[in-house]
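Q: sharing a model that was predicted from the sequence below.
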Amino acid sequence: MAEPSENRTLYYQGKRYARRVKRRLGSTWDAKTAVTEIAKEDGEGVKEVRTAYDFACQVDAIARVVPRALGTILDGENPHLTPSIVAQLAKTSETRITTAVSQAIAGLHPLAPEPPVELSPDRSLWHYDLTRLHEAVTLLQRVEQVVARPGRALRIHELDDLALHATAVRVGTDALRLVLGPGTRGTRSTPVSSASGDRADVVKLAKKARGLIEAVTGDLLRAAHTRSLDAVRDELSRAVCAAVSVAKRVGSALPARVASVPPPGVRRTPGGPYDTGGTYVVVLQVDLPGVVRLGSLGTFWFPAGHLLYVGSAFMAGGVAGRTDRHLDGSGPRLWGVDYLRGFASRTELWWTHHDEKVECRWAMALAGTPQCCCTAPLAGASDCGRCPAHLFFTAERPSVESFARRLGRCGSGGYTIHCQLASQALGGANRVKLRPSRNGEVDRFNPFG
């Protein structure tokens, strides 16, 4: 017997929460307060409970308009019907819901425009992805017009934003190449004329192009393992390569904003982190490719290889408490890495007890590493708003020394990065305590001495 789909599991979980919420509603209770109390009673994260509760309510709202939508959503046969897409669909009109459900039943993206009738069924499945890729390339070419213009006068924050968006495009398009194949190169985009371009809108154009690439990355990777790409593989490859070449030209045309500094030191620390604040990277190994739901963000496909999750912990328990929680798999799923339990195994832990929060600097350093890409856009970065993600993929096992050198080139240094292998992790009371000193170094000490 086949296992229930992620949507079906989430829906019935949400229905159970909905019944409990309904019993609590009254003069002193609202749904938000009831969800919070239920999460506390069950020892679950408030966000996780709310995601399930909202999903059940949204599916029921759609099913009241189109009854057959219930089976379509819960069967999970259309990879585009994620919790986030269902949430968007529930807010639209009844006419739009009816059209979207019909498209979803046909295997199309529910929020996509109707494809041209002359397209073959195989090509129509990917028409929305191709359309968005071509639109992203056009937007990036308009950005290039401004950046390549002689005597351009872009402000500092515009330069920073453009570099950020160009990096996000790169990690997204490199993820698309994972399913298109290493041998698919396509035709590179020709540089455009620099005679025109609107400076006032250049950052908005780059941000929109980035959003399109991120949306296509999530959608295409989800769908590629369930249906054939053969009908459009070459065309997709050409569009992806065009986006890559334009994004690279935009990035290379921007002046360097950060000077290199001596890289952080690296220390092998088998005893693990101390229970004070700091920033960390959990290195995970994925043995078999698969699909994982990352909370309300949606369902994403991960290939075999290694994942790097960047986080920070400056509350009670510090890095030790947070990473112990990630390691032993206890407690509610609150952070992106928690959803990877049972799917990926931890191989290494990198961290620093530096007083400054450098989580986003570390994430952007990984995003700028040619070997890294992002198969789950925005994963782990929901509270950031700038980084392409705080969860990255690399085919080869990453090196903490290479990571430290990359940080130095990105202008981040003056502290020590510690590394612990998973085989050395003891956790809990067996952990050898570490005491951070003022310069960011960490010394061993006996907590009972």
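A: Perfect, thanks for sending it.

Q: switch to C-alpha atoms for all contacts and neighbour counts from now on
A: Noted.

Q: residue boundaries of the strands in the chain?
A: Secondary structure of the chain (DSSP state E): strands located at 265-268, 278-286, 290-293, 299-302, 305-313, 345-352, 391-394, 416-421, 434-436, 442-444.

Q: check which residues of the first one are buried.
A: Spelled out, it's strand 265-268. Gly265, Val266, Arg267 (16 or more other CA atoms under 10 Å).

Q: so which elements touch it?
A: Counting contacts by 3 or more CA pairs under 8 Å, 6 or more residues apart in numbering; DSSP states H and E, strand 265-268 is packed against helix 400-409, strand 416-421.

Q: just put these in CSV and tack on mean neighbour count and distance to Ser252.
A: Below are the helices and strands packed on strand 265-268 laid out as CSV (neighbours: other CA atoms under 10 Å; distance: least, CA to CA, whole Å):
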stretch, mean neighbour count, distance to Ser252
helix 400-409, 19, 15
strand 416-421, 22, 29
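
Q: format the ones you listed as CSV; extra columns: distance to Val244.
A: Listed next are those as CSV, based on distance: least, CA to CA, whole Å:
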stretch, distance to Val244
helix 400-409, 21
strand 416-421, 32
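
Q: tell me which of the ones you listed lies nearest to Thr347.
A: Among those, strand 416-421 comes nearest to Thr347, with 6.0 Å by CA to CA.

Q: out of the helices and strands packed on strand 265-268, nearest to Arg8?
A: Among the helices and strands packed on strand 265-268, strand 416-421 comes nearest to Arg8, with 37.2 Å by CA to CA.

Q: also this one, for the comparison:
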Amino acid sequence: MSEISVLHTPDGLRAFIQIPPQGATGEMTPVSLRQLLNRKGIVFGIIEESLAAIAAGGIQNRIEVARGVLPKPGVPGHIQMLVDVSEMGRPKLLSDGSVDHHEIGTVIDIKKGTELARKIHPRPGIDGMNVFGKSIPAPPVEDVNLCPGVGTAVCGSDPDLLIAEVDGALGIDTDGKVEVRDEKVINGDIDYSTGNIVFSGNLSVRGTIRSGFTVETGGNLKVNGSIEDANIGCKGNLDIRGGAVGSGNGKILCKGSIRARHIENFVVEADGDVIISEDVMHSSIISGSRVRSKLIVGGNIIAIEIDADVVGSGAETKTILDVGRKQMLFQERHSLLKELVFVASEFIALKQQIFALVKDTMDENGTLSPEKEEELQELKEKIIETNNTCLKIQARVKEIERIQNSCELDPGIMIGTVFPNTFIRYGSGEKMIMDKTERFVFHPGKKSKL
């Protein structure tokens, strides 16, 4: 076998036996060939089939006789997002296959305590081995740190879990840290590029909220532009640098106060003050406190106090001013409390029916007949519905009491100039202004009469 050569690659991962063209002299067996390889230091990955082929005399050139194993790389440590952001910026796919371009998920709203991300620890690789039996180390794997960003924290009971510390908008800062900010800025309009926005924190829109879109915030809302025929829900204060101008389809619901330059053809409801620096035109405004505007023309205003420089116009546009808001709230609270007594009684009666049904019809094994089981399920559904009604009534009563306690105003109207066809209302009383009047003042609590 002296004519046989043993070769290997520089990295030691492959070995070969070279057979001369005229063939090898001497007897060759798989055992003798293995011994030859071992003498050359080749001890791993020997291919028995190749040795058998050489021994059979069927090889007259080079053949691979050993093969090493490459190291298997590990998996680096990484941060796994637990909030789905894959659909962010894409129109919502509807069940019929169409898409809703008003819903594209520009802002991902996060509640306090939400699980945001998890650290996945690195998984080491597996070492390889060359044909000489020497280990080939697997490349090292990188680890990552779970670094909290603004509004996030590492969970106290799980050091690999990142949670939200505040309600707010999910984001990634410039360092790649996950953050939740309770204030979000939209650098432009609310339109098809952003879709509808639902956000639990404070929101600032540097452009205009376009017609047909919806914005809901759990905090304050600031709009540098205007609001078109849009639906606005704000649980804080609303500041509109421009105005709210629509065609009668727009609506604003605000739990705080509203400030704007002008309002036209809009429905507005606010628990706090509504302060308009210029004019209110043909709009419906309900305030749990005070409405102040330079000019009010058309529509109806319901508040506790109304203060305006001019109401109505020379064209005698019908305008309604109603300062019975406090009385309306009192009456609503009274009606709700009466309804609550009735609903609570119904709730107790349902509980008694459930108790009697189980007590009288359940057998010794604790089971009911199919008919009674169906009746029990219906009673359970009714009691859940009744309980939800109770909770809604109680929530509204508390809301009314909060509005009443936060407002110390007495009902009143103060107008610099009021034009004919303006109606002043308080409770069941109503007075129509027949002539242009200067310095009109009405205070129901100070023996003023309609």
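A: The structure has been received and is ready for your questions. As the structure is a prediction and not an experimental result, all values here were calculated from the model.

Q: please work out the TM-score for the two chains.
A: A TM-score of 0.23 describes the superposed chains when it is computed by TM-score structural alignment, normalised by the length of structure 1; 163 aligned residues with a CA RMSD of 6.8 Å.

Q: check the strands of structure 1 for me and report the most buried one.
A: Highest mean neighbour count among these (mean count of other CA atoms under 10 Å): strand 391-394, with a mean of 26.

Q: need the strands of structure 1 in JSON lines (columns: distance to Thr9 of structure 1).
A: Formatted as JSON lines, these follow (distance: least, CA to CA, whole Å):
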{"stretch": "strand 265-268", "distance to Thr9 of structure 1": "42"}
{"stretch": "strand 278-286", "distance to Thr9 of structure 1": "23"}
{"stretch": "strand 290-293", "distance to Thr9 of structure 1": "11"}
{"stretch": "strand 299-302", "distance to Thr9 of structure 1": "13"}
{"stretch": "strand 305-313", "distance to Thr9 of structure 1": "25"}
{"stretch": "strand 345-352", "distance to Thr9 of structure 1": "23"}
{"stretch": "strand 391-394", "distance to Thr9 of structure 1": "25"}
{"stretch": "strand 416-421", "distance to Thr9 of structure 1": "34"}
{"stretch": "strand 434-436", "distance to Thr9 of structure 1": "42"}
{"stretch": "strand 442-444", "distance to Thr9 of structure 1": "45"}
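
Q: closest to Ala206 of structure 1 out of these?
A: strand 391-394 (21.5 Å).

Q: who are the packing partners of the closest one?
A: Counting by 3+ CA pairs under 8 Å, 6+ apart, the packing neighbours recorded for strand 391-394 of structure 1 are strand 305-313, helix 359-367.

Q: so which of those gets nearest Asp174 of structure 1?
A: Nearest to Asp174 of structure 1, of all those, is helix 359-367, at 10.9 Å by CA to CA.

Q: counting by contacts, list what the closest one packs against.
A: Counting contacts by 3+ CA pairs under 8 Å, 6+ apart, the secondary-structure elements packed against helix 359-367 of structure 1 are helix 156-180, strand 305-313, strand 391-394, helix 400-409.

Q: pipe the ones you listed into a markdown table and attach distance to Arg210 of structure 1 per row.
A: Below are these laid out as a markdown table (distance: least, CA to CA, whole Å):
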| stretch | distance to Arg210 of structure 1 |
| --- | --- |
| helix 156-180 | 5 |
| strand 305-313 | 21 |
| strand 391-394 | 17 |
| helix 400-409 | 23 |
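
Q: Arg24 of structure 1 is nearest to which of the ones you listed?
A: With CA to CA as the yardstick, what comes closest out of these is strand 305-313 (34.3 Å).

Q: now the lengthiest strand in structure 2: buried residues?
A: Longest strand in structure 2, counting residues (DSSP E): strand 238-254. Under the neighbour-count criterion of 16+ other CA under 10 Å, strand 238-254 of structure 2 has 238-246, 248, 250-254 buried.

Q: what's the closest of the residues you listed to Gln377 of structure 2?
A: Distances from Gln377 of structure 2 to the buried residues of strand 238-254 of structure 2, taken by CA to CA, are shortest for Leu253, at 37.8 Å.

Q: please name the residues that touch that closest one.
A: Ile232, Gly233, Cys234, Val268, Glu269, Ala270 (CA atoms under 8 Å, 6 or more residues apart in numbering).

Q: all good on my end, thank you.
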